[in-house]
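Participant: Build me a model from this:
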Amino acid sequence: GRDLFKQRIPIWSDYSGGTRQYRSLSSCAISRRWSGGVPGRIVDLFLQVAQIGLGEIKCQGAFLPQQAGAIANPDELHLDIRIIDGKPESTTPLIHPDGASSRKTLEECILQGLNEAAQRAMDQGLLFNDGVPGTYFLGCPVTLNTLGGFHIPLSNGGLSISTIELPAALKIVQSRITLDRAKDLEFALAVESKISGEVSLASRESGSVVTHSHACATAVEDPDDPPVQNGQVIRILLDSHFDIAEMANLSPVPIDDVRFPVRYTDPNDSDFDGKMVRQASD
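Facilitator: Just a heads-up that it's a prediction; the model follows:
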């Protein structure tokens, strides 16, 4: 008989008819059987890991209400706001216009605004330079405002701020993950019963004498949590911040210069040798 293992030929069998078809690894379309068929034999995804950075905070429309004992010269006022690596290192209390204490500090408001801006920017689904790996910086300035402004109590008065400008930016490290799940296999085999419809998978690693076999699980998709598809971008927003000084010597370019429709081709449509992977047919 023919040594199918040495020839790297997977088998597609039909229990009901007793027939057996031999197909080369490059032309047998069993890739959709891998892990229920998603994303396929070849996993090909983009990964973006992002951090937000913050420059010098600017308070717009700040004023000191005139009252007895209030600070006469605003230049004498100093706010010690320290946010280090995404964590508040200072505590600046806030009060409502009616004098009631706020549950949030100024630092917490700033961090909340930064995180919301970063998340919105990531949700835009940007893929830079057609997926070319690299480090990209995206300016995303934030303006914080609230009805009545921000009110900070002081020992001898108070400070009111209409808006707070946060010169923020995102640092995005973009990479591509491509994995051929069959590259270490001597052969891959799918056996389907047309009576029961059950499918079994068998494979042997290169250089091994052991064949592993198991039933093919049927993929059950959750409409609220769809499976990842090839070509999608996995985005991770880190809690830590980057030093915005990294952008000091960079020249900004319009976002449209690096954002354009992605010309993506699923690697499952062709193998790494350029041979087409076709649907197996009788």
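Participant: When you work out contacts or count neighbours from here on, use the C-alpha atoms and nothing else.
Facilitator: OK.
Participant: what about residue 201, neighbour count?
Facilitator: When neighbours are counted by other Cα atoms under 10 Å, residue 201 registers 18.
Participant: now residue 134
Facilitator: Count around residue 134 with other Cα under 10 Å applied: 13.
Participant: thinking it is in contact with residue 175, fair?
Facilitator: Yes. Residue 134 is in contact with residue 175 according to Cα atoms under 8 Å; the separation is 6.7 Å.
Participant: So residue 121, which state does it fall into?
Facilitator: When classified by DSSP: H, G, I helix; E, B strand; the rest coil, residue 121 comes out as helix.
Participant: what about residue 107, helix or strand, and which?
Facilitator: Assessed by DSSP states H and E, residue 107 sits inside helix 106-123.
Participant: Which helix or which strand is home to the closest residue to residue 135 other than its chain neighbours?
Facilitator: Excluding its sequence neighbours, the residue lying closest to residue 135 (Cα to Cα, 6 or more residues apart in numbering) is residue 173, at 4.4 Å. Assigned by DSSP H and E, residue 173 belongs to strand 168-180.
Participant: Another sequence for comparison is provided below:
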Amino acid sequence: MRNFKSFLTTTITTALALASLNSLAAAQATTAKPTVVLVHGAFAESSSWNGVAAQLLSQGYPVIAAANPLRGVKNDADYVADIVEQTAGPVILVGHSYGGAVISNAGHDNARIKALVYVAAFAPDKGETAIELSGRYPGGTLGPTLAAPVLLDDGNKDLYILQDKFGQQFAADVPAAESALMAATQRPISEFALTEASGDPAWKKLPSWFIYGSADKNIPEAALKFMAERAGSKKTVTVQGASHVVMTSNPEKVAALIIEAAQATAQ
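Facilitator: All right, here's what the predicted structure looks like:
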């Protein structure tokens, strides 16, 4: 009988301990901060988010700076969607430039995606392309700064910005030494990616936030304003004098908007 009572006591104690741990885990899951998935655009790469990522990490947000393939809207969106699918808990998707088209297409099928943040980014509607949106309003000067395209075996073309024009065109408010490194390490985008039509946009179902610079030479300010208003942006921040890489030159402001979006959509 004594052994039975001892066994019963141990069993009850273990059960209570497990119940307590499960409750703690559930509470932690409920209060856990969302993972922020950062998606760079054309002529950039993951390290362009370093300043933003540092700010977010210091505030306890898990961060993934995805290596956007820059091969095509559907291809790249599927890649980002796979990252989200294998990331635990809620997610905030953040896209820069062409990366905005990617998150618009990657974010419409996963209920764990809570918000979209567009950083000097395209927010296309179904059927629209990045190249058409960038040319819809005057002010963009990217075309003349592009190098001769690199011809690929599959018939596609890779596009780069000429290194001696990169700073003025892409990163005018970034220190010259840093913009020179960005020019040297830029990732090319396929011409197909800029001309592929977008699918159903996630911004029609998910809340969105926008931030961009008034001195953006890749996507005219008027185009960025139009897309933010059309998407029903919860908050739009215009950084006066900022270039296309506002996340590099003004990481604190970009991180603050991402945190605002995360807090506004917390459950």
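Participant: what's the TM-score here?
Facilitator: The TM-score (TM-score structural alignment, normalised by the length of structure 2) is 0.23; 111 aligned residues with a Cα RMSD of 6.5 Å.
Participant: Wait, the residue nearest to residue 135 of structure 1 touches residue 136, no?
Facilitator: Yes. Assessed by Cα under 8 Å, residue 173 of structure 1 is found in contact with residue 136 at 6.3 Å.
Participant: Can you get me a residue count around the closest residue to residue 84 of structure 1 other than its chain neighbours?
Facilitator: In this structure, residue 84 of structure 1 finds its nearest non-sequential neighbour in residue 241, 7.8 Å apart by Cα to Cα, 6+ apart. Residue 241 of structure 1: 20 surrounding residues under other Cα under 10 Å.
Participant: circling back to that earlier point, counting contacts, what elements does whichever helix or strand comes after the strand holding residue 173 of structure 1 pack onto?
Facilitator: Downstream of strand 168-180 of structure 1, the next assigned helix or strand under DSSP H and E is strand 185-192. Applying 3 or more Cα pairs under 8 Å, 6 or more residues apart in numbering; DSSP states H and E, one finds that strand 185-192 of structure 1 contacts strand 11-14, strand 199-205.
Participant: Can you name every helix or strand that the longest one contacts?
Facilitator: Right, strand 199-205 of structure 1. For strand 199-205 of structure 1, the elements it packs on are strand 185-192, strand 211-215, judged by 3+ Cα pairs under 8 Å, 6+ apart.
Participant: Strand 199-205 and the longest one, what's the angle between them?
Facilitator: Using axes from the mean of the first three to the mean of the last three Cα atoms, to 10 degrees, the interaxial angle of strand 185-192 of structure 1 with respect to strand 199-205 works out to 170 degrees.
Participant: for the last one, same thing?
Facilitator: The directions of strand 211-215 of structure 1 and strand 199-205 differ by 160 degrees, with the same axes, to 10 degrees as the criterion.
Participant: which outside residues touch strand 211-215 of structure 1?
Facilitator: 198, 199, 200, 201, 202, 203, 204, 205 (Cα atoms under 8 Å, 6 or more residues apart in numbering).
Participant: ok, then the element right after the helix holding residue 107 of structure 1?
Facilitator: Counting by DSSP H and E, the next helix or strand C-terminal to helix 106-123 of structure 1 is strand 134-139.
Participant: Give the buried residues for that next one.
Facilitator: Of all the residues in strand 134-139 of structure 1, those buried under the rule 16 or more other Cα atoms under 10 Å are 137, 138, 139.
Participant: Tell me which residues touch the first one, please.
Facilitator: Shown here is residue 137 of structure 1, whose contacts under the criterion Cα under 8 Å, 6+ apart are 169, 170, 171, 172, 247.
Participant: before we move on, the earlier item: just put the buried residues of strand 134-139 of structure 1 in TSV and tack on distance to residue 48 of structure 1.
Facilitator: Compiled in TSV, the buried residues of strand 134-139 of structure 1 are given as follows (distance: Cα to Cα, whole Å):
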residue	distance to residue 48 of structure 1
137	12
138	13
139	16
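Participant: circling back: now the angle from the strand holding residue 173 of structure 1 to helix 106-123?
Facilitator: Using the same axes, to 10 degrees, the inter-axis angle of strand 168-180 of structure 1 relative to helix 106-123 is 40 degrees.
Participant: Now do strand 168-180 of structure 1: which elements does it pack against?
Facilitator: Using 3+ Cα pairs under 8 Å, 6+ apart: strand 168-180 of structure 1 touches strand 42-54, strand 134-139.
Participant: All good on my end, thank you.
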